[in-house]
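Enquirer: Quick one, what's the 3D model for this:
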Amino acid sequence: MKGRTYAQSTAHHRPIAVAACVGLLLILLAAGGEAVAAPVTVTNGVQFTDTAGNVVRGHDGGMIKVGKYYYWFGANPHPDNRFQYISVYRSTDLHAWEFRKHVLTETSASGVKNLQRPKVIYNSRTGQYVLFMRKENHPFPLKENRVGIATSPTVDGDYTYRGDFQPLGERSFDVSVFQDDDRDRTAYLISTTGTGDEEQQQQQQNLTIYRLTPDYLEVAAREHVFYNVKREAQTMFKRNGVYFLVTSGLTGWHPNQAKYATATSIKGPWSGMANLGDSTTYGSQPTYILPIQGSSTTSYLYMGDRHGNAWHGNINDSEHVWLPLQFPTDRSLSMRWHPQVSIDTTTGEVSGVGSGHAYEQLRAQHKDECLAVRRFTDGPLLEDEDSRGDGVGVTQRPCGTAVASNQHWQVLHLGAGYYRIVARHSHKCLTVPSSSTADNARVSQAPCGTGENQQWKITGLPEGNFQITARHSGKCLTIAYDPATEGPKAIQFTCSGTANQRWKRAGAPY
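Expert: Coordinates of the predicted model:
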């Protein structure tokens, strides 16, 4: 498991510290004298940390609000992705997360090897919180294809594992649950399903909505089937009498185009599936849509995971993308990228902060080719698949397509005008090795840390260009001039304003 990076300790903790200080001076009081949460800002594309400074394990998670607290349940596996815990955190403002408990463990769910996508709903008839999960074997291929259930009389107490099943005998892959606002608080299980013996992806051809029994522990009936859609990572919410179902395609850990469908009845008819966000859902996969009901409005927050497995890490390396949803009409949905999101749980107002692109190409002006991780310091060009290692150098190459993720960079603001520049394919940082201050020092990728040799100042220039300067040396990111060389190297060099030190920023192609 990797340690926390500079962005994790600053980009997330800095707002916590500011909110805490402001809270001491300007705490708002509700009519009954109860303190209420002040607005907070959450940074996208990073891991979140709890109030003790540990990484929040909210992967594949869902939330439930009980009283003034939002409870966040998430998968917390071993480094090999094998089941270890389902963990829960709570917060009043969706920013300062307090770890509460490992509600389900290897001991309390003895023999279970793989639990994913935990979601909780409350049954007022039985007084039980019911936790639903995807249950599988470990390691691959995943062949159990079952739904696991656990219950507890308290939201953040010890959950009792009640067993697992295949709904109406059908193989079940990714799962979610939805509780309606009707008189009976009817609950539904939404499952990626299949019955064949083909390869796993072929088995997952359908998406099925099942009505649960009144105690929420079994399936009562099949309500609707989306045939041959091949969708997973499903989450459902309801707004103004319209049901919205948001899903992801089947591309393993790699992000793809989210889609949504709508209906005014669970049984349908359902609309066709329309695109939501860009073609990689801003590098994320849906995990939950959270309604935030406040004194002024109710907003809907998209919660997505950037799975660490996508860059050859593990689930515990995963990061989060939270974005506000917009509703052009009662039955349509849209979502734009913002590097941060402002959340006010008191008023219910949620809004994006900033704009730009989830991933960018950086193009040197002199040749209009892309900054790419492709070369060892003194070695030959590497195949893209082999360019994830520590110390692999950075070069300039003809700009590629969506699959050329070694040319895609997350430009993450660290404050004070400095940025971390992270390669999408490896999740490693643009680095001046050994903090060299010399001209011609070659730039490479390395695991992200706190050093100023991984912090870059980006300064606007005329005609939409930018200068990118290493914080530790004050020298410019430069493409070494060598017209006879394929893939000239990226270096740092004294800033002079030449075209090989001027950069264009453009959205990465998807």
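
Enquirer: CA atoms for contacts and neighbours, from now on please.
Expert: Fine.

Enquirer: residues touching Q340, list them.
Expert: T41, V42, T43, N44, G352, V353, G354 (CA atoms under 8 Å, 6 or more residues apart in numbering).

Enquirer: My read is that T247 contacts V229, right?
Expert: No - contact criterion CA atoms under 8 Å: T247 and V229 do not qualify, at 10.2 Å.

Enquirer: And these two? Which one has more around it.
Expert: Counted by other CA atoms under 10 Å, T247 and V229 do not tie: T247 has more neighbours, with 26 against 15.

Enquirer: Which of the helices or strands spans the more buried one?
Expert: strand 242-249 (DSSP states H and E).

Enquirer: Need the contact partners of that strand.
Expert: Contacts of strand 242-249 with the rest of the structure, by CA under 8 Å, 6+ apart, involve 230-238, 256-266, 285-286, 330-331.

Enquirer: hmm, 7 Å instead?
Expert: Strand 242-249 is contacted by residues 230-238, 256-264, 285-286, 331 when judged by CA atoms under 7 Å, 6 or more residues apart in numbering.

Enquirer: and the next element down the chain from it?
Expert: Taking DSSP H and E, what comes next after strand 242-249 is strand 258-263.

Enquirer: Just give me how far that next one sits from the chain centre.
Expert: 19 Å (CA atoms, centre = their mean, to the nearest Å).

Enquirer: Second input sequence below; structure requested for side-by-side comparison:
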Amino acid sequence: MQIVGRGASKKFYPGEIWKDNNGVHINAHGGGVINYNSTYYWFGEYKSDTTSSAMVGVTCYSSKNLVDWTNRGVALAVSDDESSDIAKGCILERPKVVYNKKTKKFVMWFHLELKGNGYSAARYGVAVSNNVAGPYKYIHSGRVNPNIYPINMIGKDTVDVNSHYTDMMALKWWTPEWYDAIKKGLFVKRDLASGQMARDQTVFVDEDGKAYHIYSSEDNLTLQIAELTDDYTAHTGKYARMAISEMNEAPAVFKRNGVYWMITSGCTGWAPNKARLFTANNIMGPWKQLPNPCIGKGADLTFGGQSTYVLNVNGEFIFMADVWRPEHPSDARYIWLPIEFKNDKPIIEWRDSWSLSDFNK
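Expert: Model prediction:
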């Protein structure tokens, strides 16, 4: 696919300070990008200097060329009302915005933890706007699909959740018996009434207009993929488990030539680890794991970053990752690298600098 137009030869410098139109390092972490009316909009977490808690909210930047970004301000502000789900000081992570062609509204999904409760809430949050840059209005948060079992937790390999449940919950963590119970749905049953946990997350809109919420669940042990309603603001009740008991987070999903791809990371807190790659012919699975897509120097630690999003640019793809700096959160950096396909598999190779015109080579 030919990449042409204004700024096609402008350079990206992965991992370096990335200044906006005001000369300030872009503050949009754990984010995602959408293209609307030939303009790109980057949404992400505003990080303060000393805390990773949400003291401002979700910021928005716009660009015509993906290199030069204009600060559009706060798209979703946290609330001064201490009773609000998104009270200032809550944890609000990995915001992703999608456009709904039917409702003509922009819908933002994010991972939400209630203020003062650590990571125990494990909720999703949703906000909507009539304007791409906002402001977004918070509408609700919660756990996923209460009282509904996943579509692929059926059959002989599923725990009889109505018998011996108490005994299974008493199993010692990380033992083979415990892993077996997890694979058969022990934590799905545990969270059935409240709904499934939702932490690191993304949203993917397929070519047919259907949208899906992909998130770390079951205490980050298993990824789940949940279908969204036609207006993209809630779940339909249809969902599936993948990479069961394998501890994945930071999902980034894209589709090429009818094949779905997902890049994730392991669960090592703020520290980087080796990226993981999955592929499927159906968004609901089954998903197959392939080797780490990163190659070259630093590949075993994803070049020091963690996946957050894959951006489709006219049929070419950009891998977006965050280099977290928890002691100085606002100084976290961004790694954007082109995804190449070799033997029909995605490859991400480190480059000190690159431009969109490199896709034409």
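
Enquirer: Quick one: buried ones out of the contacts of Q340 of structure 1?
Expert: Those of the contacts of Q340 of structure 1 that meet the buried threshold are T41, V42, T43, N44, G352, by 16 or more other CA atoms under 10 Å.

Enquirer: which position in structure 2 aligns with the first one?
Expert: The reference is to T41 of structure 1. In structure 2, the residue equivalent to T41 of structure 1 is K11, according to TM-score structural alignment.

Enquirer: What's the separation between its match and N273 of structure 2?
Expert: 27 Å (CA to CA, to the nearest Å).

Enquirer: before we move on, what about L186 of structure 2?
Expert: 27 Å.

Enquirer: next one: F43 of structure 2
Expert: On the measure of CA to CA, F43 of structure 2 and N273 of structure 2 end up 24 Å apart.

Enquirer: So which of the two has more stuff around it?
Expert: Neighbour count, other CA under 10 Å: between F43 of structure 2 and N273, F43 has more, with 29 against 19.

Enquirer: how about that one, secondary structure?
Expert: Under DSSP: H, G, I helix; E, B strand; the rest coil, the three-state class of F43 of structure 2 is strand.

Enquirer: for the alignment partner in structure 1 of N27 of structure 2, what are its contacts?
Expert: In structure 1, N27 of structure 2 lines up with R57, judged by TM-score structural alignment. By CA under 7 Å, 6+ apart, the contact set of R57 of structure 1 is G74, A75, N76, S87.

Enquirer: of the contacts of Q340 of structure 1, which stay in contact in structure 2?
Expert: Retained in structure 2: T41, V42, T43, N44, out of the contacts of Q340 of structure 1 (criterion both residues aligned by TM-score structural alignment, their matches' CA atoms under 8 Å).

Enquirer: and these, which of them are in strands?
Expert: Judged by DSSP state E, the kept ones among the contacts of Q340 of structure 1 include T41, V42, T43 as members of strands.

Enquirer: thought the first one was touching S342?
Expert: Yes - with contacts counted by CA atoms under 7 Å, T41 of structure 1 reaches S342, the gap being 4.5 Å.

Enquirer: so what's the residue most central in space within structure 2 up against?
Expert: Most central in structure 2 under CA atoms, centre = their mean is T202, positioned 3.2 Å from the mean C-alpha point. By CA under 7 Å, 6+ apart, T202 of structure 2 lies in contact with K96, H213, I214, Y215, P251, A252.

Enquirer: Could you narrow the residues you listed to those that are also in contact in structure 1?
Expert: By both residues aligned by TM-score structural alignment, their matches' CA atoms under 7 Å, those still in contact after alignment to structure 1 are K96, H213, I214, Y215, P251, A252.

Enquirer: quick one: which helix or strand includes the last one?
Expert: Counting by DSSP H and E, the secondary-structure element that holds A252 of structure 2 is strand 249-256.

Enquirer: residues in structure 1 aligned with that strand?
Expert: So strand 249-256 of structure 2 is aligned with residues 232-239, judged by TM-score structural alignment.

Enquirer: which parts of the matching stretch are buried?
Expert: Neighbour count says stretch 232-239 of structure 1 has E232, A233, Q234, T235, M236, F237, K238 buried, by 16+ other CA under 10 Å.

Enquirer: and what of stretch 70-88 of structure 1?
Expert: Buried, per 16+ other CA under 10 Å, within stretch 70-88 of structure 1: 70-77, 81-88.

Enquirer: Could you tell me where the strand or helix carrying V188 of structure 2 falls in structure 1?
Expert: Secondary structure from DSSP H and E places V188 of structure 2 in helix 186-190. The aligned range for helix 186-190 of structure 2 in structure 1 is empty, by TM-score structural alignment.

Enquirer: Sort out which residues of that helix are buried, please.
Expert: Under 16+ other CA under 10 Å, the buried positions of helix 186-190 of structure 2 are L186, F187, V188, K189.

Enquirer: Make a markdown table from the kept ones among the contacts of T202 of structure 2 and add distance to S79 of structure 2 to it.
Expert: A markdown table is the format used below for the kept ones among the contacts of T202 of structure 2 (distance: CA to CA, whole Å):
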| residue | distance to S79 of structure 2 |
| --- | --- |
| K96 | 19 |
| H213 | 25 |
| I214 | 26 |
| Y215 | 25 |
| P251 | 28 |
| A252 | 28 |
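
Enquirer: Show me where the stretch 51-200 of structure 2 has its helices.
Expert: For the stretch 51-200 of structure 2, the helices defined by DSSP state H, counting those that start in this stretch cover 165-169, 176-183, 186-190.
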